[in-house]
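K.L.:
Sequence below, structure please.
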Amino acid sequence: MRFALVVLLCAVVVAGCASTSNSSDETYHSIDVTMRNAGTTIGGTLTVPDQGGPFPAVVLVPGGGKQNRDEEFAQHKPFLVLADALSRAGYAVLRTDDRGVGATSGDKSESSYDDLASDVLAQIAFLRERSDIDPARIGVLGHSQGGALAPLVARKAPDNVAFVVLMAGPAQTGCEVLKHQMRVQLQAAGTTSADRLAAGDAAIHTECDLLRAGNFDEARKNARAANQQLPEAERAPDESIDKAINQEYASQSTYDPEPALRALRIPTLALFGTKDVQVDAKTNDPLMRTFLADNPRATVHTFEGANHLMQSAETGMPDEYARIETTMDPAVLDYLKNWLHANQ
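P.N.:
Got it, this is the predicted structure:
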């Protein structure tokens, strides 16, 4: 259940996103768009309300691994649902394919956090040139890994980012998040031994040191050894581990979000769920409040019973995601829309 490897996706009830629906606040239209970031072509979808404008805009940034513009998995499309809900509420929404997916070139697995942040900055620059977008009201909503990237983007371009929303974005370092996830996985497999749990922590700590030093070969060996600590049914094939140890994973595992979070002075919303087993709310909620304490326009909120995907959950474990009918708890969507309206 590694932070970089678990598919951070959610179930969707609707099959598509009507471009002219009239069942909610506003109608909107969808257009396919293309932009450039140096040698990378970025393809995505922009949804724009039909009446009024220029509109505030939200750039959606997905979780770890290679995601398409909808964060799609097994008929589940959380970014489609977010785009639909926010565009009905009067916001233009841009969602794009990750590097190496769909209409976007490059390879996300070989990309650093600076590379990925630069892609988001290119998307913001694209929106700022459009006459139907208000350039002073463009924000970034990041989920999971995207929730770590959003403050970094704002720190790199403070004059171009009006607000950030961090949905299950970590306040802990990537290494500490990995330690938590390893413990959850070991405990779910029946491990209660303090020594075995401590050994898992030590393996992750070593992994992070190796990745920080850029020693991917040794990191792969260490990860294979840690994999052997798991029950046989839970172990990943060595070739899967080797493939997973890449530049994106190294950036995610070694990233410390504290400096970028402490630098935020724009409206900031951080959302957690009590059933999230990937980014632990008990630890990350108070830590996030500490890092945002000097930002008078920051809000931190934890939803009771919500998992990493902001679904209403029973166990919160990843194997439950696809069994939950609702893509995102309606209470989360309502809270998000109310916060955006109050902070624009």
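K.L.:
alpha carbons only for contacts and neighbour counts from here, please
P.N.:
Fine.
K.L.:
What are the contacting residues of stretch 37-48?
P.N.:
If you take Cα atoms under 8 Å, 6 or more residues apart in numbering as the criterion, stretch 37-48 is touched by 28-36, 55, 69, 83-84, 87, 91-99, 102-106, 118-119, 122.
K.L.:
run the last query once more with 7 Å
P.N.:
Under the contact criterion Cα atoms under 7 Å, 6 or more residues apart in numbering, stretch 37-48 has outside partners 28-36, 69, 87, 91-97, 103-106, 119, 122.
K.L.:
Among these, the buried ones, what's the ChimeraX command?
P.N.:
ChimeraX command restricting the contacts of stretch 37-48 to the buried ones, with burial defined by 16 or more other Cα atoms under 10 Å:
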select :28,29,30,35,36,69,87,91,92,93,94,95,96,97,103,104,105,119,122
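K.L.:
Mind checking which of the contacts of stretch 37-48 are in strands?
P.N.:
Among the contacts of stretch 37-48, the subset assigned to strands under DSSP state E consists of 28-36, 92-96.
K.L.:
Now the second one, please; I'll put the structures next to each other:
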Amino acid sequence: MEQSFVEKEVSFTAEYELQGTLTLPRSAKKVPAVLIISGSGPGNRDGNIKWPKIELNIYKDLAAFFTSLGFATLRYDKRGTGKSKGKFNKAGMWDFVNDAKSGVEFLKNQPEIDRERVFVLGHSEGVTLAIALNSKERLAGIILLAGTYQSMEHTLRKQRKQLFQELQDLKGFKGFIINMIGITKNEEKKTKNLISKINSSKRDSFWHSFMKVNAKWLREHLSYNVQDDIKKIQCPVLAITGAKDAQVDCREVYIAKELNPIYVDSYIIDKMNHILKEQDYDNSFINIAKEYKSQSTHALHEKFVEVVKEWVKDK
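P.N.:
Model prediction:
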């Protein structure tokens, strides 16, 4: 059966040339469009990471879904990943925001697209980037998926607390060793020292404990006040988080509504996790990669699909 949409390999220029995939409905004539802004890490346009090998295809699935609703979509390899140029480990938060801005400008200049109806969709870290982008580019609407609406420091502190609790709760010999050597206390101290080092540094990156740290990226996130920019949004916003999301507190999605009640619609989807798939059990940091891999071929959560369809139908 012939697909209802066409995929094109495209490129656009920000600070570096970025490569991506443009999807268009086959009957494309001045259609609305969605730019997909991906989450953190060196993932490509589809949401896949080369090492450790994780193939989720979450953004490929989202592109197909939105195109089925009559939207064009653009998803792209982050700078320094996939086929895009640049250095990923030297890119800051605002570099990624400016790359997304160039993506919006590219969409607005396509003959098949209605330049007055260009939306952005941010997933995970992409939520923060989409909110920041709104201050730089006129948008028809914003879709925020599985993100945080608190400071980066607050989010890191919450994630560390959850991980350390899971480590302490491990049973058997592994749990005994972790508690005996006090690994959770050691890691907490190391993390605090690392954040202090990042905030006092002016370098783009440096080595820390045999790992290259993107200091510029984290420093800019730590200094960014996402809540101030949420208040400034003056276009329709759909904010969705899953109740089984282990990476963010799902209740935070209502912060966006409280800060901007006129433009924001907030939803928590029951039994949905961070990668927008159905999940009955509670997730954990320790097994998160393994669990995501096992769900990679699952369809997008049915209720999520319903909520998005209803929201976009009059946009």
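K.L.:
Need the TM-score between these chains.
P.N.:
TM-score for the superposed chains, counting by TM-score structural alignment, normalised by the length of the second structure: 0.85, backed by 295 aligned residues with a Cα RMSD of 2.6 Å.
K.L.:
for the second structure, what's the longest strand?
P.N.:
Taking DSSP E as the criterion, the second structure has its longest strand at strand 113-123.
K.L.:
Relative to the first structure, what is the average displacement of that one?
P.N.:
Superposing on the first structure and averaging over aligned pairs (mean Cα distance after the TM-score superposition for the first structure), strand 113-123 of the second structure comes out at 0.4 Å.
K.L.:
about what we covered before: would you mind checking which of the ones in strands among the contacts of stretch 37-48 of the first structure is nearest to Glu325 of the first structure?
P.N.:
Using Cα to Cα, Arg95 comes nearest to Glu325 of the first structure of those, at 22.8 Å.
K.L.:
give the contact list for the closest one.
P.N.:
Listed by Cα under 7 Å, 6+ apart, the contact partners of Arg95 of the first structure are Gly44, Thr45, Leu46, Val59, Leu60, Arg69.
K.L.:
Which one of these is nearest to Ala136 of the first structure?
P.N.:
Nearest to Ala136 of the first structure among the contacts of Arg95 of the first structure is Val59, at 13.6 Å by Cα to Cα.
K.L.:
quick one: that closest one and Ala92 touch, right?
P.N.:
No - counting by Cα atoms under 7 Å, Val59 of the first structure does not reach Ala92; the two are 8.6 Å apart.
K.L.:
ok, back up a step: would you format the ones in strands among the contacts of stretch 37-48 of the first structure as JSON lines with distance to Asn284 of the first structure included?
P.N.:
Formatted as JSON lines, those follow (distance: Cα to Cα, whole Å):
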{"residue": "Tyr28", "distance to Asn284 of the first structure": "36"}
{"residue": "His29", "distance to Asn284 of the first structure": "37"}
{"residue": "Ser30", "distance to Asn284 of the first structure": "36"}
{"residue": "Ile31", "distance to Asn284 of the first structure": "37"}
{"residue": "Asp32", "distance to Asn284 of the first structure": "36"}
{"residue": "Val33", "distance to Asn284 of the first structure": "36"}
{"residue": "Thr34", "distance to Asn284 of the first structure": "36"}
{"residue": "Met35", "distance to Asn284 of the first structure": "35"}
{"residue": "Arg36", "distance to Asn284 of the first structure": "35"}
{"residue": "Ala92", "distance to Asn284 of the first structure": "30"}
{"residue": "Val93", "distance to Asn284 of the first structure": "27"}
{"residue": "Leu94", "distance to Asn284 of the first structure": "28"}
{"residue": "Arg95", "distance to Asn284 of the first structure": "26"}
{"residue": "Thr96", "distance to Asn284 of the first structure": "28"}
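K.L.:
so the longest strand of the second structure matches what in the first structure?
P.N.:
Under the alignment (TM-score structural alignment), strand 113-123 of the second structure falls on residues 133-143 in the first structure.
K.L.:
now that stretch, how far from the centre of its chain.
P.N.:
16 Å (Cα atoms, centre = their mean, to the nearest Å).
K.L.:
cool, stretch 278-285 of the second structure as well?
P.N.:
With Cα atoms, centre = their mean as the basis, stretch 278-285 of the second structure stands 19 Å off its chain's centre.
K.L.:
got the buried residues for it?
P.N.:
Buried residues in stretch 278-285 of the second structure, defined by neighbour count with 16+ other Cα under 10 Å: Glu278, Gln279, Asn283, Ser284, Phe285.
K.L.:
Stretch 160-171 of the second structure now?
P.N.:
Neighbour-count burial for stretch 160-171 of the second structure flags Arg160, Gln162, Phe164, Leu167, Gln168 (criterion: 16+ other Cα under 10 Å).
K.L.:
What is the aligned counterpart of Trp94 of the second structure in the first structure?
P.N.:
Matched across to the first structure, Trp94 of the second structure falls on Asp114, judged by TM-score structural alignment.
K.L.:
Surely Lys192 of the second structure forms part of a strand?
P.N.:
No - judged by DSSP: H, G, I helix; E, B strand; the rest coil, Lys192 of the second structure forms no part of a strand; its state is helix.
K.L.:
what about it, neighbour count?
P.N.:
Using other Cα atoms under 10 Å, Lys192 of the second structure is surrounded by 12 other residues.
K.L.:
And it, how far from Gln247 of the second structure?
P.N.:
Distance, Lys192 of the second structure to Gln247 of the second structure, using Cα to Cα, to the nearest Å: 19 Å.
K.L.:
Just the strands from the first structure, written as ranges.
P.N.:
Counting by DSSP E, the segments of the first structure that form strands are 28-37, 40-49, 55-61, 92-96, 133-143, 163-167, 268-273, 298-303.
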